[in-house]
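Undergrad: Please work out how this folds:
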Amino acid sequence: MKTTSLSAGTIRIGVGGWTYEPWRGSFFPADLVQKRELEYASRKLTSIEVNGTFYRSQKPETFAKWHDETPDGFVFALKAPRYATNRRVLGEAGESIERFVNSGITALKDKLGPINWQFAPTKTFDPADFSAFLKLLPASHEGHALRHAIEVRHDSFRNAEFVAMAREYGVAVVVSGDSKYPQIADLTAPFVYARIMGTSEDEPLGYGSPALDQWAERAAQWAGGECPPGLDLVASPAEIAPRDVYLYVISGFKERNPQAAMALIERLA
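TA: The predicted model follows:
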């Protein structure tokens, strides 16, 4: 299965990255050569969040190679560079944002998914500065519409003004699940970006069946335009509308994350 299409949005589910030694023999076949790991992973998952772009620039040729190694319908989410978000004055990030957007990301073509702008857990909500940052995020580049998600991890962002700001600019607030970080499950964009972090070594599929069922149901509800119950909202519920969903199994007991992602894909098939 390449994507899970409901009557509303499309659900894509994956993990963070694909180069991880403990996955060799547990997720990847033991005899698979390392250069074919992306090819293999992209046929078991429907999306991958690329962490490498957070730490260093990639070449256009690299993005083009990723595009060519993955099947139709597969999508990459990109972590934006830390140089844009790990700064005191966010309104001064324009040069870093422009450099990243011009680094060749559109070589992914239709496989370019949302960009995750992740902020340090110590970064607090400054309305004026955060608004200045959001103004810098381009809506498109070289004819490609860009989808932006913002991952904030300080409790000061549990603020109705922040949610309203995200809705004004049409950016998604990353939903943290099973995490120490504050959860802001308000829907603020035409898509949902969730990162769930509760996999356990004790569970062969990372999560137990009840939790897998619950996250699969939440993904289906988001895609159908609903706001799933049991999640933490800050402001009033958003307008009911179909949304694409990007859900990544991240952190937790990382060795089990591919199994959890595949189990969610199976439940939504």
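
Undergrad: okay, CA-based contacts and neighbour counts for the rest of this
TA: Fine.

Undergrad: For the most centrally placed residue in the chain, which three-state class applies?
TA: Central residue check for the chain by Cα atoms, centre = their mean: the C-alpha nearest the mean position is that of Y193, 5.0 Å away. Under DSSP: H, G, I helix; E, B strand; the rest coil, Y193 falls in the strand class.

Undergrad: Isn't it up against V174?
TA: Yes - Y193 lies in contact with V174 (Cα atoms under 8 Å); the separation is 5.2 Å.

Undergrad: one step back: now do the residue nearest to the centre of the chain against F63, distance only.
TA: Distance, Y193 to F63, using Cα to Cα, to the nearest Å: 21 Å.

Undergrad: ditto for T70
TA: Noted for T70: a distance of 11 Å to F63, by Cα to Cα.

Undergrad: Same question for V152.
TA: 26 Å.

Undergrad: I97 too?
TA: From I97 to F63 the distance is 17 Å (Cα to Cα).

Undergrad: so who does the residue nearest to V89 when sequence neighbours are not counted touch?
TA: Leaving aside its chain neighbours, V89 sits nearest to D129 (6.8 Å; criterion: Cα to Cα, 6 or more residues apart in numbering). By Cα atoms under 8 Å, 6 or more residues apart in numbering, the contact set of D129 is 89-91.

Undergrad: G198 too?
TA: Neighbouring residues of G198 by Cα under 8 Å, 6+ apart: 177-179, 206-207, 251-253.

Undergrad: and with 7 Å instead?
TA: G198 makes contact with 178-179, 252, according to Cα atoms under 7 Å, 6 or more residues apart in numbering.

Undergrad: Please provide the structure for the following sequence as well, for comparison with the first:
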Amino acid sequence: MSIHIGIGGWTYEPWRGTFYPPKHPQKRELEYAGQHLTGIEINGTYYGSQKPESFANWATSVPDGFRFSVKASRFCTNRKQLGEGAASVEKFLTQGLTRLGDRLGPILWQFMATKKFERDDFARFLDLLPEAQDGLPLRHALEVRHESFCDAAFVDLARERNMAIVLADSDEFPRIDEATADFRYARLQRSVETVETGYTDADLAQWATRLGDWEKEGSDTYLFFIAGAKLRNPAAAQALIARLAA
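TA: Alright, predicted model coming up:
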């Protein structure tokens, strides 16, 4: 069982001088993030393909035990008929992300807030997601954003395939809190700029307790501070890591 806590991406100008030390070389920002966090969600893959060499370089920039989650291409998930996206799924999975090796965590499949749950089509889509790629085991996390997914049929589909339903801590999207896989995935989106650590001590204590509960389940956990007051997200992640260490 392992817990990985981090942020979305590592390149963000307002983090320079707040998270990253002043005048820290930009080309070494990932290395610095890897020393102070235990995970990062790669978001650039949602918008376009990356080079295999980029994945390989990212893997060597972080220490043993660090994990990247990789956000799947929007061309896979933003379509009318999900079950017809085999070519897009294959293109995404074959771009070289397995060059991350043992630093590869889950693949995050995010669906638009307008995408409604249609059981048969969604099942066909999930059947397109392989258990391994290039000999490397894959884990899949599903982030849905429409209330129609608050349906036992959706939970059953995920559980049958050992795919995690993302727990979204958000004011905008449904909160589906179900154990459907041998790992957990949470995206925290309520950080505020007026709190130095994004989340209050009380809120962080609640999340630390929740992580402890998942640990007792024997679940690997991936938790990322995303959106909200993005400036504060690195501090939030570090505060939660420190709380767990204590």
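
Undergrad: quick one: what's aligned to the residue nearest to the centre of the first structure in the second structure?
TA: Under the alignment by TM-score structural alignment, Y193 of the first structure pairs with Y185 in the second structure.

Undergrad: Quick one: residues contacting its match.
TA: 141, 164, 166-167, 221-223.

Undergrad: redo that, cut-off 10 Å
TA: 4, 69, 106, 108, 140-143, 164-168, 179, 219-224 (Cα atoms under 10 Å, 6 or more residues apart in numbering).

Undergrad: now for G17 of the first structure: what does it line up with in the second structure?
TA: Checking with TM-score structural alignment, G17 of the first structure has G9 as its match.

Undergrad: What is the burial count for D156 of the second structure?
TA: 12 (other Cα atoms under 10 Å).

Undergrad: What's the match for it in the first structure?
TA: By TM-score structural alignment, D156 of the second structure lines up with A164 in the first structure.

Undergrad: For the host helix or strand of that match, which outside residues touch it?
TA: Under DSSP states H and E, the secondary-structure element containing A164 of the first structure is helix 160-169. For helix 160-169 of the first structure, contacts defined as Cα under 10 Å, 6+ apart pick out 125-127, 130-131, 134-135, 137, 139, 148-150, 156-157, 170-173, 184-190, 233-236, 238.

Undergrad: again, but for stretch 191-211 of the second structure
TA: So stretch 191-211 of the second structure is in contact with 3, 169-170, 184, 188-190, 212-217, 219-223, 225-241, 243-244, going by Cα under 10 Å, 6+ apart.

Undergrad: can you do 8 Å?
TA: 3, 190, 221, 225, 227-233, 235-236, 239-240, 243-244.

Undergrad: and if you look at stretch 136-147 of the first structure?
TA: By Cα under 8 Å, 6+ apart, stretch 136-147 of the first structure touches 91, 93-94, 97, 101, 106, 109, 113-115, 148, 171.

Undergrad: so which two of the residues you listed are the farthest from each other?
TA: Greatest spacing in the contacts of stretch 136-147 of the first structure, by Cα to Cα: G91 and K109 (28.7 Å).

Undergrad: Those two: which is more packed in?
TA: G91 (18 against 14).

Undergrad: List the contacts of that one.
TA: 129-130, 132-133, 136.

Undergrad: go with 6 Å
TA: The neighbourhood of G91 of the first structure, defined by Cα atoms under 6 Å, 6 or more residues apart in numbering, consists of 129, 132-133.

Undergrad: which of those residues lies closest to T46 of the first structure?
TA: F133 (30.3 Å).

Undergrad: Which part of the second structure matches the longest helix along the first structure?
TA: In terms of residue count, the longest helix belonging to the first structure (DSSP state H) is helix 209-223. Under TM-score structural alignment, the match for helix 209-223 of the first structure in the second structure covers residues 201-215.
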